[in-house]
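Enquirer: Below: sequence and its predicted model.
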Amino acid sequence: MQHAAQARLRKRQEPSRRHDGVGKRQPAREAQVTPAQQEKAVSEEEQRQFAIQRIYTKDISFEAPNSPLVFKEQWKPEINVGLGNTVNKIAEDTYELVMKVTVEAKDGDKTVFLVEVQQAGLFAVQGFQPQELDALMGIAAPNVVFPYVREAVSDLVNRGSFPQFVLQPVNFEALYAQQMQANAQQQGEQNPTVQ
């Protein structure tokens, strides 16, 4: 019985002759990695760090200059949203990202409400090249801080007794790519090539 099971197993492992050898098993090629290379890769990975140390509000403001009269009127506000980030180096491996969001609702020339929030994150960053660091602080850090900004803005608008307002998702990777492209164009304009 045991011989029959082994024969079936061998038969499954043999390439099918009906497919002209398609599906033949070939031995895997092993990558030649020396212990020193493995150790170097592990130590480099251990040295790389991107960690949230703190998330905090730096500045917050809500204005509704036409309250309570605005609640008696029918209005269809035009809402403008402004978003900007600033990165500050706090210490050797510590960076602060400050995200500033301004939301202004206007009805004609009247300001219905104005919300300004500066939400910040403190990040420990180690082991990254300058270009990688720029990408982390331009993409990853804003993705961490943005949900806190969204919550603060929604809460302030709600406390002002206005209809619910939720900031829509932001593609920080696309914004970062646009910023890098704009910087490259600006560099090209400042340093024209002479022919």
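Expert: That came in fine, so what should we check first?
Enquirer: contacts, neighbours, all on C-alpha from now
Expert: OK.
Enquirer: starting at the chain centroid, how far to stretch 47-56?
Expert: Relative to the mean C-alpha coordinate of its chain, stretch 47-56 is positioned 14 Å out (C-alpha atoms, centre = their mean, to the nearest Å).
Enquirer: outside of it, which residues touch it?
Expert: Applying C-alpha atoms under 8 Å, 6 or more residues apart in numbering, the external contacts of stretch 47-56 come out as 119-128, 145.
Enquirer: Now with 10 Å, please.
Expert: The contact list for stretch 47-56 (C-alpha atoms under 10 Å, 6 or more residues apart in numbering) reads 41, 93-98, 118-129, 133, 136-137, 140-141, 144-145, 148-149.
Enquirer: Let's see which of these end up in strands.
Expert: Under the assignment DSSP state E, these contribute 94-98, 118-126 to strands.
Enquirer: Report the buried residues of the helix or strand harbouring A51.
Expert: Assigned by DSSP states H and E, A51 belongs to strand 49-63. By 16 or more other C-alpha atoms under 10 Å, the buried positions in strand 49-63 come out as 50, 52, 55, 60, 62-63.
Enquirer: next up, a second structure to put side by side with the first:
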Amino acid sequence: MADQDNGAAPQTSEQTAEGAAAPQIRLHILTQFVRDMSFENVLAQRGTGGEVQPDVQVAVNLDGKKRSAENQFEVACKLNITSRNKESKDVLFVLEMDYVGVFHIEGVPDDQLHPYLLIECPRQIFPFMRRIVSDVTRDGGFPPLNLESIDFVQLYRQEIARRQAAQAQPADA
């Protein structure tokens, strides 16, 4: 049997039951790069004897902003990683990295753009940051540090709560 065209437009998955089109979100990573990085092997500079048991602390700071080109945004993820000896608390190494992704984003409503920039964009570039951290720590004379996954949703919620607490504090004083 041959298909017949009855003149009706084919319904796509983008259309809802009411017939309105759902927003089509598009995210493209245009580029990503290390803006700044520093690795300091304190252990090698100082020298140490005996066995070392590392305790690694990772701090993450995110920043997103609009670029001059239409629909382009820049998201910076700053990592500050400090490894200390569990027993003596001596610093073993410090790694600081500012990693940036440039994104072309379309279809995200304005009221959802801020969380999208600080949750979804870092999620897209995180595997590349993880690889760099692993390579740098290995090349710096330590076992490769494989970062655990970062919950960017929780990180975003914590930052919003911190900002709300900071705004409320002067009013209480």
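Expert: Good, I have the coordinates. Remember, predicted model here, so these are calculated numbers, not experimental data.
Enquirer: Superposing both, give me the TM-score.
Expert: Overlay of the two chains. TM-score (TM-score structural alignment, normalised by the length of structure 2): 0.75; 154 aligned residues with a C-alpha RMSD of 2.6 Å.
Enquirer: Show me which of the ones in strands among the contacts of stretch 47-56 of structure 1 are buried.
Expert: Buried among those by 16+ other C-alpha under 10 Å: 94-98, 118-126.
Enquirer: Going along the chain, name the helices of structure 1.
Expert: Secondary structure of structure 1 (DSSP state H): helices at 2-13, 35-47, 130-135, 141-159, 172-190.
Enquirer: Ok, which of those comes nearest D109 of structure 1?
Expert: Comparison of these against D109 of structure 1 by C-alpha to C-alpha identifies helix 141-159 as nearest, at 19.4 Å.
Enquirer: whereabouts in structure 2 does the closest one align?
Expert: Counting by TM-score structural alignment, helix 141-159 of structure 1 lines up with residues 121-139 of structure 2.
Enquirer: List the residues that contact the counterpart of D59 of structure 1 in structure 2.
Expert: Matched to structure 2 by TM-score structural alignment, D59 of structure 1 sits across from D36. Each residue near D36 of structure 2 by C-alpha under 10 Å, 6+ apart is listed here: 78, 96-100.
Enquirer: tell me how far the ends of stretch 129-143 of structure 1 are from each other?
Expert: 20 Å (C-alpha to C-alpha, to the nearest Å).
Enquirer: Contacts for that stretch next, please.
Expert: Contacts of stretch 129-143 of structure 1 (C-alpha under 10 Å, 6+ apart): 48, 50-52, 84-88, 95-99, 119-123, 125-128, 149, 169-177, 179-180.
Enquirer: try 8 Å
Expert: So stretch 129-143 of structure 1 is in contact with 85, 87, 97, 99, 121, 123, 125, 172-173, 176, going by C-alpha under 8 Å, 6+ apart.
Enquirer: how far out from the middle of the chain is that stretch?
Expert: The answer for stretch 129-143 of structure 1 is 8 Å, by C-alpha atoms, centre = their mean.
Enquirer: Any idea which residue is closest to the centre of structure 2?
Expert: P122 (2.6 Å; C-alpha atoms, centre = their mean).
Enquirer: Identify the residue spatially nearest to F172 of structure 1, adjacent ones excluded.
Expert: Distances taken as C-alpha to C-alpha, 6 or more residues apart in numbering put I139 closest to F172 of structure 1, at 5.2 Å, once the chain neighbours are dropped.
Enquirer: quick revisit: among the buried ones among the ones in strands among the contacts of stretch 47-56 of structure 1, which two are most distant?
Expert: Q118 and Q126 (25.2 Å).
Enquirer: Widest-spaced pair of the buried residues of strand 49-63 of structure 1?
Expert: F50 and E63 (36.3 Å).
Enquirer: contacting residues for E104 of structure 1?
Expert: Neighbours of E104 of structure 1 in contact, by C-alpha under 8 Å, 6+ apart: 79-81, 111-115.
Enquirer: TSV for those residues, including neighbour count?
Expert: As requested, the contacts of E104 of structure 1 are arranged in TSV below (neighbours: other C-alpha atoms under 10 Å):
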residue	neighbour count
I79	14
N80	11
V81	12
T111	18
V112	24
F113	23
L114	19
V115	20
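Enquirer: Filter those down to the ones also in contact in structure 2.
Expert: With both residues aligned by TM-score structural alignment, their matches' C-alpha atoms under 8 Å, the contacts of those that structure 2 also has are 79-81, 111-115.
Enquirer: closest to F162 of structure 1 among the buried ones among the ones in strands among the contacts of stretch 47-56 of structure 1?
Expert: For those, the nearest to F162 of structure 1 is Q118 (21.0 Å; C-alpha to C-alpha).
Enquirer: follow-up on the earlier one: would you reformat the buried residues of strand 49-63 of structure 1 as TSV and include distance to V153 of structure 1?
Expert: Shown next, in TSV, are the buried residues of strand 49-63 of structure 1 (distance: C-alpha to C-alpha, whole Å):
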residue	distance to V153 of structure 1
F50	27
I52	22
I55	16
I60	9
F62	9
E63	12
